[in-house]
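Engineer: just the structure for this:
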Amino acid sequence: MAEAGLTIFDGSHLSVVDVSLPPPPIDTTITGAEVLHLAETRASLSLLGFVLPETLKSSAIRRIGVSDTAGFLSQKLDHTDACTYLRNYISAIADEFNDDPIAVTILNGGSLNMFLEDEDDFAMLAENLFTDLDVEDTGKISKGEIQSALAHMGIESGVPSVSEYPQLNDILKKHEAAGKEELGQAQFAQLLQHVLQELADSLAKKPVVVVLRSIKLANGSKLRKLLAKERLLDDAVKKITEEKFECSGDQSRATQIKSYLKKHEDDFGLPPSQLPEMTALFDEIFTEVESENDAAESGRDSSAVFLKKILEKIAEKLEANPILYDIQLSQLEEA
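Structural biologist: Model (predicted):
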């Protein structure tokens, strides 16, 4: 079985979470800490065991109106209030994922088994790894280099890091404790095979969810937040009108706004403008908006209306067709 591949965790994964509490004994209370722990556990189970980041939990707690977290943790709640907080907290966690989806891959040993089942592929892998690790070209490497070999393989090959999968450390210790301290290429290949097979078996029993931190999904959520706050929108209009552009002073308002959005794409939660998808999206939206009657109006108020219309259309397009992109690859293309 191959790896589960790229998965996007968003609020939809929490739509089936149980938000009920069993009927309590008479006069029984439950603490805020117990409610939060129960909600986080149920949410995590719906996300294949993914551990919720502390920043996400803190934001979700604020969403449900809890300003004093320490006080809430010790607060005693009756059954009705506990049910309400449980339901609202899980909903808040879902909203956090909707606003900032997380790209993950689920390592279940499938890719490793594919390597191990193909003798030619595995032999080439082991040879390449040995060559990379034998930096002094002695024909021997330390047994401890097996961990470096796994790091070279990485997530792309289905190998988690020790920090992501602590069980890997136990597997390494067991195999490093036996046999010779230095390995030739054949011995290294044999050890690597044993380690990878045990790791594959372990992952099959207990898969691990690994966050792909360089992968982002733009779905318009940041734009929707900006559009909901008039002050933020007004600030954006002010900055656009004050921006010093490289183009001539008679450039159109649409050109100014497009230049500004490209220059400050991160502030608006937009994918890199050099992506083909964004080039097409900008061309489509600005052509559409410029053709409307109020595009010819002038003045600060009309600029705000014009900008709002553009941002609304971008948010709508991204919500309907989110853009997945690799931050590192985009940065390389830009450089």
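Engineer: C-alpha from now on. contacts and neighbour counts both.
Structural biologist: Will do.
Engineer: who's in contact with the longest strand belonging to the chain?
Structural biologist: Assignment by DSSP state E gives strand 102-107 as the longest strand of the chain. Residues outside strand 102-107 that contact it (CA atoms under 8 Å, 6 or more residues apart in numbering) are 3-10, 158-160, 203, 207-213, 215-217.
Engineer: please spell out the ChimeraX selection for the buried subset of the residues you listed.
Structural biologist: Buried residues within those, by 16 or more other CA atoms under 10 Å, are selected in ChimeraX with:
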select :3,4,8,9,10,158,159,160,203,207,208,209,210,211,212,215,216,217
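Engineer: just the contacts of strand 102-107: which are in helices?
Structural biologist: If you go by DSSP state H, those have residue 203 in helices.
Engineer: let's compare: structure for the following, please.
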Amino acid sequence: MSNAGLTIFDGAVLRSIDLNLPELEHGVTGAQLLEISESKVSESLSGLSLPQHIKEAAISRVSAGDDVSFRRAEFNREQATEKLGVFVSAVADALTDTPVVVSILDGSTLKLILEDEDDFAMLAENLFTDLDEEDKGKLPKSQIRKALSLMGAEMGVPPLSDFPIIDDIIKKHNADGDEKLGQAQFAELLQPILQEIAHVLHEKPITIVQNVEIFNGSKLRKILADEKTLKCLVEKTVLEESKWKDNQGRADLIKNLMIENGKELGLPPLSSENESVALLYETIQSQLTKRDKETSDASTEEEFMDALKDILGRFAELLESTPVYSATTL
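Structural biologist: Prediction:
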């Protein structure tokens, strides 16, 4: 599944992974099997290296919590195939609960920017202006490195930690010195560097894990299926029993509950900076108001819970059809 240049691995692709193992003449150790398992999973996920917490969860399940003994054990082909299936299922389950969002950088984004002279000119101008904090009209060549960092994965430039060849490209173009450059000269130096980065990425794309949280309604549906957890969340917000009967304020009570317990419910944070989120909450508020007008003045706890479940169910449907992606600080 993809969105705006992002690829989302939610475990679905692993459900149909080929579990055939290479021919084994003398069986395989647990340590070797883990290497094979990680390799197969990574290959299915466009070369993505598994995040450490997901890998540890998969190893714990396949080894029944005894990693050391498992790595030393010997398995025949049939046993190894079974263990491989357990490992893959564990990773798929983890990705279903917490999908991983990545950018696959293959140079195409940079190529599009470079092919349009106006787009590139505007990009170079904006980068120069952002870096020229003292408004001197000159920047040292070494600021090219910072310009690449400012562009980031969103514009197709991988971080130096994942793409150390950037260092070689910068040195090749003599872009690490203190010589001062004007805006036009800065753009002239930046262009071939970006062209070379695009070429290298085209030959060998890399996958970058993004710090993006996905809200697609899956967590909300789990909460709705757990009556006890949902009731606890309600009791945290609606403390006085008399409030159940305050039908006029029921819409506000439900909205406040959703905002105050948003993280536990799996709801996107209400932010004025995210128009799609604001629109979702406006839609839900409209449905709450409409529901209140259509119901009687009296409201029991049971009726309140029914109203809450109905609204949260609609929110889950909206998120499922239109997932929300939010930057996070993982």
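Engineer: after the longest strand of structure 1, next one along is what?
Structural biologist: Later in the chain than strand 102-107 of structure 1, the nearest helix or strand by DSSP states H and E is helix 110-117.
Engineer: list the helices and strands that next one packs on?
Structural biologist: Counting contacts by 3 or more CA pairs under 8 Å, 6 or more residues apart in numbering; DSSP states H and E, helix 110-117 of structure 1 packs against helix 119-133, helix 185-205.
Engineer: which strands or helices does the last one pack on?
Structural biologist: To tie it back to what came earlier, the one meant is helix 185-205 of structure 1. helix 110-117, helix 119-133, helix 167-176.
Engineer: for residue 311 of structure 1, which of these is the nearest?
Structural biologist: Across those, residue 311 of structure 1 has its closest neighbour in helix 110-117 (41.8 Å, CA to CA).
Engineer: would you mind getting the average deviation of that closest one from structure 2?
Structural biologist: Helix 110-117 of structure 1 differs from its equivalent in structure 2 by a mean of 2.2 Å after superposition (mean CA distance after the TM-score superposition for structure 1).
Engineer: equivalent range in structure 2 for that helix?
Structural biologist: Counting by TM-score structural alignment, helix 110-117 of structure 1 falls onto residues 108-115 of structure 2.
Engineer: if you count neighbours, what's buried in that stretch?
Structural biologist: 108, 109, 110, 111, 113, 114.
Engineer: excluding sequence neighbours, find me the nearest residue to the second one.
Structural biologist: Among residues not flanking residue 109 of structure 2 along the chain, residue 156 sits closest, at 5.3 Å (CA to CA, 6 or more residues apart in numbering).
Engineer: ok, residue 123 of structure 1 next?
Structural biologist: Nearest to residue 123 of structure 1 is residue 189, by CA to CA, 6+ apart, at 7.4 Å.
Engineer: return the distance of the one you found relative to residue 126 of structure 1.
Structural biologist: 5 Å (CA to CA, to the nearest Å).
Engineer: residue 171 of structure 2 matches what in structure 1?
Structural biologist: Using TM-score structural alignment, the equivalent of residue 171 of structure 2 in structure 1 is residue 173.
Engineer: coming back round to it: mind putting the helices and strands packed on helix 110-117 of structure 1 into CSV with distance to residue 152 of structure 1?
Structural biologist: Shown next, in CSV, are those (distance: least, CA to CA, whole Å):
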stretch, distance to residue 152 of structure 1
helix 119-133, 8
helix 185-205, 12
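Engineer: so which of these gets nearest residue 85 of structure 1?
Structural biologist: By CA to CA (comparing all of these), the closest turns out to be helix 185-205, at 34.1 Å.
Engineer: what span of structure 2 is stretch 30-39 of structure 1 aligned with?
Structural biologist: Residue span in structure 2 matched to stretch 30-39 of structure 1, by TM-score structural alignment: 28-37.
Engineer: buried ones in that stretch?
Structural biologist: 28, 29, 30, 31, 33, 34, 36, 37.
Engineer: check the mean deviation of that stretch from structure 1.
Structural biologist: Superposing on structure 1 places stretch 28-37 of structure 2 at an average distance of 2.2 Å from its equivalents, by mean CA distance after the TM-score superposition for structure 1.
Engineer: so how far is that stretch from its chain's centroid?
Structural biologist: 29 Å (CA atoms, centre = their mean, to the nearest Å).
Engineer: not counting that stretch itself, show me its contacts.
Structural biologist: Outside stretch 28-37 of structure 2, the residues that reach it (CA under 8 Å, 6+ apart) are 59, 70-77, 80, 84, 87-88.
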